[in-house]
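S.K.: Pasting the sequence and the predicted model now:
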Amino acid sequence: MMGGVSSTSGRLDCDVLVIGAGIVGLSTAHALTRRAPGTRVTVLEKEPGPARHQTGRNSGVIHSGIYYPPGSLKARFALEGAAEMVKFCAEYGIPHQVTGKLIVATEHRELPRLHALIQRGRQHGIPVRELGPVQIAEHEPHVRGLAAIHVGTTGVCDFAAVTAQLARLARDAGTETRYGAAGQVTAIDRRPGRGVAVRTADGAVVRTRALVNCAGLHCDSIARLAGDAPQARILPFRGEYSELAPEREHLVRGLVYPVPDPAFPFLGVHLTRGVHGGVHVGPNAVPALAREGYAWPTVRPAELAGLLTHPGTWRMARRHWRYGAGEVRRSLSRPAFTAAVQRLLPEVTAADLRPAPAGVRAQAVLRDGTLVDDFLLAEGPHTVHVLNAPSPAATASLPIGREIARRVAGALGDG
């Protein structure tokens, strides 16, 4: 029972209820209506509109898939999703460009990792070219490095516009989306074999055959409300960006990345010329003190207490404290952040960098302190949970939506 309302009472309001109107949630709604036209889908979103968190606060990069191990969900979804996202943007007139990008080694110790990326790119069938310092300068005259690779299938787009288009397509297929208090989940009552009932902050109850949890930063909390015990806890990491002053935007032509450290699911401080102009620089990746903690002063004690009592938080901190200390130092010290940027772009100065809106990444952490690096989908009775949707989730949102729709159909016995 849920506040006196049982999931077994009354008629069903929809066939599938999706929690979360980010790009993954709305891609799932779109996929559900395409897979089985006539499926009644409702989307709940606590914000006043779609794409207000991770989807609308990223760098807008269409990732090629070069970083991801063969056989991983990230590799599969990114490789499918990159080409499909470009096609989707072209079909619906959404701003996008296939620019390619450089991954640049600035130190000798990075060269083996760069060469490993070349091999991985070729395994995936991604067009990659090796570059020396002269070729780097031909692509990016102001960038310096010992060696680089050019990845031809990387691009940029407007993911908020993609999400808005997915919302329109889902709506045209009959999907209902409820925002604000009408979309904020407060309780879930699930009965095996009998469906799910969800209460929202306005007091309404929505009854459904199946529930899909695409709640991003709150996905583990939603899973617990449903009566499941997720194997991972969300640890929010704030990505802090700067942008180049307009008069210095000429320093960067396209996309420039450092060689990532494979021990961490972050790509390091990089340079991104956006599809609408401007050059983003960053991000740092620092622990946020709230799930929607877009600045250091944003602290939610109950959420922070939940993080500090989770054993995975402390085990992760002990394992990676040195890396984390460097990120925090760059967050609090403008000279330290500028020095990180200068590894790729020596001409930049602190005066060239201006604050830009931050994002928060929903990073899943296991009880043993392991940072979950791949997509993590879990199923329960009448339920599919998306418990980790890391970069490249936006790039890969169309195939991810289809995969979730397939699992929902299987859970409902529809094939």
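M.R.: Cool, the structure landed. Numbering: from 1, shown residues only.
S.K.: Please count neighbours and contacts with C-alpha atoms only from this point.
M.R.: Will do.
S.K.: which residues in this protein form helices?
M.R.: Per DSSP state H, the chain carries helices over the ranges 23-35, 73-92, 111-124, 133-139, 159-172, 219-225, 301-308, 311-332, 334-342, 397-411.
S.K.: put this beside the first:
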Amino acid sequence: MTNKHYAIIGGGINGLAVARQILLDFPDAKVTVFEKENAVAQHQSSHNSGVVHAGLYYEPGGLKARLCRRGAELVQQFCAENDVAYDECGKVVVALSKEEESRLDTIFQKSLANQVPDVRMLNASEIQDVEPNCIGTKALYSPRTAIVSYGAIACKIAEEIKLKGGEIVLGQKVVRLTEKNNKVSIHFENNEHYSTVFDYVVACAGLQSDRLAAHSGDIETPKIVPFFGQYYVIDEQFKSHVKGLIYPVPDPKYPFLGVHFTKRIDGQMTIGPNAFISFGRENYSGKKFNISDIYDFLTYKGFWKFSSKNMPAAMRELRTVLSQTNFVAEAAKYVPSLANVSVTPATRGIRAQAMESDGSLVDDFVIRKQGNITHIRNAPSPGATSSLAIAEYIVREVMTHD
């Protein structure tokens, strides 16, 4: 594995983490990262909640559970070693009804199986000991859940890659990979191809991962269907009403976590995100639309099957998209003192959600090796938390396995 030339497609936190891991494990290797933007971490890596997930929700034994737990430890260690801000502010997942309490008990059992540190259940009065303004009938408390800036971590990793002799090529969009005689060629959008061939390529293309994989000879599905999530910052005077993170109990029938309170590493308090179909895979402003992205999901039978199964949840989410008042009201169910708080739009994230043709959402991480090319096909939340562990897994297990 040493003295080989590796290419990483995508300069988000996952691509950068893989490049760094190769250089850590094989210091003599040559590593080149290709990023289509003019800076690293311009997409999901810098448009997210910043939460370092502890591993509460994930199916024990799955890749998500394993890599989230390992990833959370590695992120904490990386931040400590590189002087990156890290705030272990804690998180409560709050039930408001008997039905939610029973779902919360299931999450608690998963978190114990996943060995989430110091997690415990709180009764109604104990919730106020952690979050004085929060109401609920029962809550799951994860005191070790933390917040960071993944954009800042990604930039720090990029610096380390360069210090270790790796190269980061910006402003080059890779659209296809071809393999011949165990060597991989890289093809750019403008019909050019990179003059060097590579021994191994890892594609970490996020929102474009399905397209790059399919154009490079991998299977068509799962396809990426983009969902946006809008965050709002609450009025500065009210940010002390919430100390850390307050989440609802997720509905297992619907894949998104619901509107919640998230403290940011800069000290601001946000409410968000909602989850609704995005009219562009990279439409962060919400003001544009991309015809080919829209065509992609409208002509995908999986999208229509998903939509028909999730209409009530979609209508609930649409109300929060159309009205800030409805958005705040959803969050105020947990913190009534913030029922009338004013909010301003903040980060808008776009989730690269992998969807099968039967309308089911791919829950676990999907990492596929084909010859000397490895594609990350699905790495939604906790993808950023898990990034350093995903890198270990790819470099130490996937790439060495034939």
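M.R.: In hand now; what should we look at? Everything quoted here is computed from the prediction, not taken from an experiment.
S.K.: TM-score them against each other, please.
M.R.: Their TM-score after superposition, calculated using TM-score structural alignment, normalised by the length of structure 2, is reported as 0.95; 398 aligned residues with a CA RMSD of 1.8 Å.
S.K.: picking that back up, quick one, which of the helices of structure 1 gets closest to residue 286 of structure 1.
M.R.: helix 311-332 (5.8 Å; CA to CA).
S.K.: distance of the equivalent of residue 102 of structure 2 over in structure 1 from residue 147 of structure 1?
M.R.: Counting by TM-score structural alignment, residue 102 of structure 2 corresponds to residue 112 in structure 1. Going from residue 112 of structure 1 to residue 147 of structure 1 by CA to CA, to the nearest Å gives 11 Å.
S.K.: cool, and residue 105 of structure 1?
M.R.: 5 Å.
S.K.: joint contacts of the two?
M.R.: Common contacts of residue 105 of structure 1 and residue 147, defined by CA atoms under 8 Å, 6 or more residues apart in numbering, comprise residue 111.
S.K.: circling back: same drill for residue 112 and residue 147 of structure 1, tell me which one is more crowded.
M.R.: Taking neighbours as other CA atoms under 10 Å, residue 112 of structure 1 and residue 147 compare with residue 147 leading, 23 against 12.
S.K.: Not counting residues beside it along the chain, what's closest to that one?
M.R.: Spatially, and ignoring its direct neighbours in sequence, residue 147 of structure 1 is nearest to residue 132 (4.7 Å; CA to CA, 6 or more residues apart in numbering).
S.K.: Next one: the match of residue 102 of structure 2 from residue 262 of structure 1, what distance?
M.R.: Taking CA to CA, one finds residue 112 of structure 1 at 12 Å from residue 262 of structure 1.
S.K.: Same check on residue 135 of structure 1?
M.R.: From residue 135 of structure 1 to residue 262 of structure 1 the distance is 26 Å (CA to CA).
S.K.: likewise residue 311 of structure 1?
M.R.: From residue 311 of structure 1 across to residue 262 of structure 1, the span is 23 Å (CA to CA).
S.K.: Check residue 404 of structure 1 too.
M.R.: Distance from residue 404 of structure 1 to residue 262 of structure 1, by CA to CA: 28 Å.
S.K.: same thing with residue 94 of structure 1?
M.R.: Remark: distance between residue 94 of structure 1 and residue 262 of structure 1 (CA to CA) = 33 Å.
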